[in-house]
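Novice: Any chance you could fold what I've pasted below:
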Amino acid sequence: APGAAEAGPPEPAATQPPAPAALDLGALRARVTPVEPGFAFRAVGADLGPSPDPIRLDLSLTGGGIKSLTLTRIKETIEANSPQLVLQREQTSAATSPPTQLTPMAALALEIASPGGGPPTFVNLAVDPGGTIWREVSPGVLGAEIVDGSDRVALTVERSWKIAPDSYDVRLEQRIVNQSGGPLRLRWYQLGPVDLPAEAESYGGDKRRVRFGYLLRPALDPGRQTVVSTDFLTARDSALGEGAAMGDAHGRPVFNDLGEPVLAYADRTLWPNPRSIDKQFDLCWAGLTNRYFGVAVHPLFDPSAPADKVLRGVAQAERIVLPGAKGRESLGLRLVSPAFDVPAGSALDLSMGVFAGPLSTAVIARDPLPAASGLSGLVVYNFGGPCGFCTFEWMTWLLLGFLRLLHDNVVFDWSIAIILLVVGVRTALHPVTKWSQIRMQRFGKQMQGLAPKQKKIQEKYAGDRKKMQEETAKLWREEGVNPAGMLGCIPMFLQMPIWIALYATLFFAVELRHAPGFYGLFQAVSPAWSFLADLSTADHFVEFGRSIRVPLLSGLMGPIQGLNLLPLILAVVYFMHTKYMTPPSATPLTPEQQTQQKMIKWMTVVLFPLFMYNAPSGLSVYFIANSTIAIFENKWIRRHVEKHGLLDIEKMKAARAARGPGFFTRLQQAADARAKLVEQKRAKEARGKGHRNR
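Specialist: Alright, predicted model coming up:
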């Protein structure tokens, strides 16, 4: 099993004999082989032919890691000549001397010690200026040798990269064979995933995250088969933390080629963390994600039977950062194994799987091992932050399932499916919307009628606040005004989690990436026209061919790359929406209040479309459809109210008299009766006390 010596369980450390005297741990080093400039390992995975492998790996001389990991069936953009998407890439920083690298999944070092104690030695397995530490045994199979001071082989390390057919999962089989003649205690250091590409368009901010999957403690999960990933949704900026200005050998600040100060970051352990330690979580997978894709390491096991799903070869996951200017840093995970006692002649297995693909539960479910590893937990439709707690996961899955049903079986177009999804949601919520609007309109109408009488009460009892409240409550009862009418807006607020969930679902749904809107109609008119050619980006009605930054505005909406039509349509729809949706005021407004209401109205009409200017066109379609349907729904409700006289004050009084007092009225009457009894009791006690005093 990965993370164990193949010869079986080693003896307890206390009884292990010391390493042979002939083996000088301090003299151990990796064997280095000179190479010609330009030498490269052969790639793993074919990207040609009618059915290419989903992944192609180009391997690096640095640590035998990944120089580039390419998703051969996925393009970077919708352009016909767009390159394939490179999900992992070797990254270099020239800010340090010599330049430093982050090579995904690269071997870094092996810590070697005697089981009997003593200081360990660290053998570098990453890079050497004299040549390469790693040699190619066969395509995808790399080997390294650790030798002693006499150049005798003490340990061999083998890394084998294998891509399963039609899979986004890569097997990294790693074995360390102890050929030293004595037992050794080994600890393995390697890199995990590094930063995924950031979104080209900045709407919504940087959605890259650090994710962990884990098992609950045995008391809560005796079977130890259910992988959970709900506790850790760490934004990249949060994992990155604050950097400090980097200095050179003389303490002077270091600047990049653009004159920007370079920042350095201290290493940080992300796993285990205080919560995982307190809750006794066991790590199953660790990964990085962006908006649509993810890369995660996980254990290898037989998914067809119950198995150990703990990532035994990883005890710590540390955040490391390649120095760079603010916003140009590169983040990666460094994986550190536990210490393993390996007898002479035995091999330590540190194999793991590497999932690298789209954040789609359907894609992950097709591959048994990632599915059994719980990697579907990488897929999260949640913005996090203030709205994170009210974005219910079950609701996003329900909405996405309905959206897929509409697309796959009814309309076969994502934009039409979005519109029908909004229609379905609004139809389901219509009874609540209708009830809420009628209650608010009725309460507003009643309060308008009461305004003159309330004003007289306020003038009459200006110096007696308690009496004013009593008379106001009495007036409400006499006029049949139900205080519950003030709560008519609450159901509207209770609907907000549904709309937030729908918003998040459409933003993160990988199905919308590179999907054209309205059956590609606009591309049928003109193949080069990018209008609504990709629902995951702005609509690009007219492209400028360059980015324009507008002072102040670009801070709100990002750089302008062209004329986007949907936000302008959205502004018109919002104007109509505010016109029909603004409820009548319960009391006459002062000139200042009228001015304030107009400002709020125009800010809604102007600022929100500006904020949405660079929004994904799929989201714009959603907002336009939702607001348009809301206008017609509101008009229908008002027509229904007028037709049935639901705002006729006299009818409301007659109906209330026929059915008797309502709940709140009865509650108020009971409170008044109790208050009257208390007052009578106090008066009686006061009279009795007066008689006794006489």
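Novice: can we go C-alpha only for contacts and neighbour counts from here?
Specialist: Will do.
Novice: list the contacts for the residue nearest to Leu331 when sequence neighbours are not counted?
Specialist: If the residues on either side of it in the chain are set aside, Leu331 comes closest to Val321, at 4.5 Å by C-alpha to C-alpha, 6 or more residues apart in numbering. For Val321, the residues meeting the contact criterion (C-alpha atoms under 8 Å, 6 or more residues apart in numbering) are 240, 264-267, 329-332.
Novice: redo that, cut-off 7 Å
Specialist: Listed by C-alpha atoms under 7 Å, 6 or more residues apart in numbering, the contact partners of Val321 are 265, 329-332.
Novice: Just send those back as CSV, with secondary structure, distance to Lys434 and neighbour count too.
Specialist: Output for the contacts of Val321, formatted as CSV (DSSP: H, G, I helix; E, B strand; the rest coil; distance: C-alpha to C-alpha, whole Å; neighbours: other C-alpha atoms under 10 Å):
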residue, secondary structure, distance to Lys434, neighbour count
Tyr265, coil, 55, 20
Glu329, coil, 52, 19
Ser330, strand, 52, 20
Leu331, strand, 50, 23
Gly332, strand, 52, 25
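Novice: Let's compare: structure for the following, please.
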Amino acid sequence: MDFDIRDLLKAMLLCLLIMIGWQYLQQKTRPPAPPDQQPQGPAAPKTPTPSTAAPMVTDEPQQKEIITQPGADWQVRMVAPGEDIVLGDRNQPAGYKSQITINASMAAVERVLLSEYKYKVNDEQTGYPLLESCLDENNRPLGSFQLGRLKLKNRIEVFDLSRGCWQLTRNKQTDATGEQTVAFTAVIEDGQKQPVLQIVKTYRYGQENGGYDLDFDVHLVNMTRRFLELESLEFWGPMGLMREGPRTDRRDVVAGYQVAEGEIDIKRVNLRTLEKDPQKAPIEKPKVGAIKWFGISNKYFAAVVRPYTPNGNQMVDYISDNQVRGRALSIKPGKTGQKLRSTLTVLSRLVREDPIKPSDRAEFNFKIFLGPISTKIFRQHYAGLHYEALLAGRSCAICTFQWLTALVLKLMDGIYAGVRNYGVAIIILVLLMRLLLHPITKKSQMNMMRMQKLQPQMEELRKKYGNNKQELSKRTMELYKEQGMAGNFLLGCLPMILQLPIWVALFTAVDGNVEIRHHGLFPASWHWLTDLAAPDRLIPFSWFGVEEPIEIPLLSGFMGGIDAFNLLPILLTVAMFLQTKFTTQPQMAQANPQVAQQQKMMMYMMPAMMLIFFYAAPSGLNLYIMASTFGGLIEQKFIRKHIKAEQEKAAEVKVAATGKVSDRLGPKKKKPKPQKKFFS
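Specialist: Predicted structure coming up:
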């Protein structure tokens, strides 16, 4: 379960318990003395010691290996670096979903920009930086899909293919369908400068699978007249993913294992875990099943590597130990002088059981998904690959009811199709829910007003049986039964109880939904409520040079990091304060000072908790709760006014029916009786 979901559920359950306790307290004849409590706030999380990227963890014990040096028997042929190559285009009219920059020296992807998305909502040009170049522990540049150390069986050399050895052997070519291809070649040669092993890396990018796939092939060509056996080839996966959202860092290394036909078991390790405990770098693998795909993901986007065989879609066996590893890295600083930023990558080792025959080759083929985490895209282009499992852990099926989340999404999408604004769609959704819950809300208000009328009788019971709690409780229940109110003390908070699943379902529907990302109530030029999937960020702290979210001791565990002044949670808090104040029972407070003190504490504690839990929540959720709360206040006012008018009308009818007007109105007055006007 995602940490944001856990925090939200804690807030919902805590608010629910407080509301139930409050309602019970107001109905209880004599509130018990509060038990001695020793509240324990959450311990401040230990700040991990900053460190550089952790070294790669391997399963084998560390052994001293002889690294190839000039003059050794076999070595990698070094070449002069060429110019970088760009595949695709970030400009949407070109028709490509990505712009992929390949570093010629590393023959690796240096940067990927997604042409359909922006990094910030007010960016003028599209191009979301999905992947970036990183730095290793020696501050050397790294790129996505880079090859590292190659080891052959029966050879003592370890060949470094990371950089400086790649020559462009097939310049960028574009066919009639728009597919672009580029190839690089590295050569391992013997002591006589004769080629022994040729390593060919080929990138192909076009419109396959909607334009989200990058094809990547590695061929090892045996240039000798004898068999060659590959022991391992280090393969760096995608890297450089950016953080999305200040509340929690959802950057994960993910791996999907096919444990049965049509069933995927997804394993993941978070970046923070990798930074704190590098020993957890190997991704836990299930007891059965083969690896289907692996990669990295954040809140909205993913880069997923899927190994395959050209002659079919069967599972491959060239991922060593059927396992991948995560690793924390630093993103390479750009030209603007920004500081190093933490990120992650995934590594694997390629192996081959069969030897490579003379003049033959070993093939390793991959399809790499570069794009948004979108159920629509996955179902349309990747049916059967179970990429939807990337969404696992982002919702609580037990507490949110996935069908309810799907229903909320369909309602929002349906309303959005008509109004073309998700903010307006959320407000309309509030009105619909208020209409559906109106009968229950009205009954709740009627019950509350009846309880207020019972306060004089309950006060008499307190005075008479105050020293006998058991008898007092018995007499109180008898009074409730006489008035037809037995068991109704929860009715006052029933509307909120029914709203809780809607809140959590809406949170699940909005938070992490790339379809709603950068959709706001107002246009981007307004700089407020421009992204309903993120906090409203009225005043970003970046305006004052603060780039990283601020962590508040004790509170950050509930509200996450703060990177802006958010106005909407404050408005929500005001609405909750007014609702709490409006629903208190002054008669009971006047009769019992202890209840008055507890009501006063509730009036301030409940809104304060809402502010803490929802400060960094998606603005779409806060907009819904705020609009629903203010709408509830208006609704309660009209309901109470209507109930009061009906009660006055019923009293007039009762007086007229009994004919004993003098008993209720006192001595006759010269003015005509108002009851006669009622029947005239």
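Novice: Got a TM-score for the two of them?
Specialist: Structural agreement between the two chains, given as a TM-score (TM-score structural alignment, normalised by the length of the second structure), stands at 0.69; 554 aligned residues with a C-alpha RMSD of 4.2 Å.
Novice: re the thing from before, tell me the one of the contacts of Val321 of the first structure nearest Ala235 of the first structure?
Specialist: Of all the contacts of Val321 of the first structure, Ala235 of the first structure sits closest to Leu331, with 12.0 Å by C-alpha to C-alpha.
Novice: What lines up with that closest one in the second structure?
Specialist: With the correspondence set by TM-score structural alignment, Leu331 of the first structure lines up against Leu344 in the second structure.
Novice: Test my guess that its match contacts Asn270.
Specialist: No: counting by C-alpha atoms under 7 Å, Leu344 of the second structure does not reach Asn270; the two are 9.0 Å apart.
Novice: Quick check: nearest residue in space to Val574 of the second structure, chain neighbours excluded?
Specialist: Closest residue to Val574 of the second structure in three dimensions, ignoring its sequence neighbours and counting by C-alpha to C-alpha, 6+ apart: Pro607, at 7.3 Å.
Novice: And Asp511 of the second structure, by the same measure?
Specialist: Taking C-alpha to C-alpha, 6+ apart as the measure, Asp511 of the second structure lies nearest to Ala533, with 5.3 Å between them; neighbours along the chain are not counted.
Novice: Kindly tell me how buried the one you found is, as a neighbour count.
Specialist: Applying other C-alpha atoms under 10 Å, we find 26 other residues in the vicinity of Ala533 of the second structure.
Novice: thought it was touching Glu515?
Specialist: No: judged on C-alpha under 7 Å, Ala533 of the second structure makes no contact with Glu515 at a distance of 9.3 Å.
Novice: Return the distance of the one helix or strand Val572 of the first structure maps to from the chain's centre.
Specialist: When secondary structure is defined using DSSP states H and E, the element that contains Val572 of the first structure is helix 565-581. Averaging C-alpha coordinates over helix 565-581 of the first structure and over its chain gives two centres that are 29 Å apart (C-alpha atoms, centre = their mean, to the nearest Å).
Novice: now the angle between helix 568-582 and the one helix or strand Glu648 of the second structure maps to, please.
Specialist: Of the helices and strands defined by DSSP H and E, Glu648 of the second structure is found in helix 619-658. Per axes from the mean of the first three to the mean of the last three C-alpha atoms, to 10 degrees, the angle that helix 619-658 of the second structure makes with helix 568-582 is 20 degrees.
Novice: Remind me what helix 619-658 of the second structure packs against, helices and strands.
Specialist: Applying 3 or more C-alpha pairs under 7 Å, 6 or more residues apart in numbering; DSSP states H and E, we find helix 619-658 of the second structure packed against helix 422-453, helix 494-510, helix 568-582.
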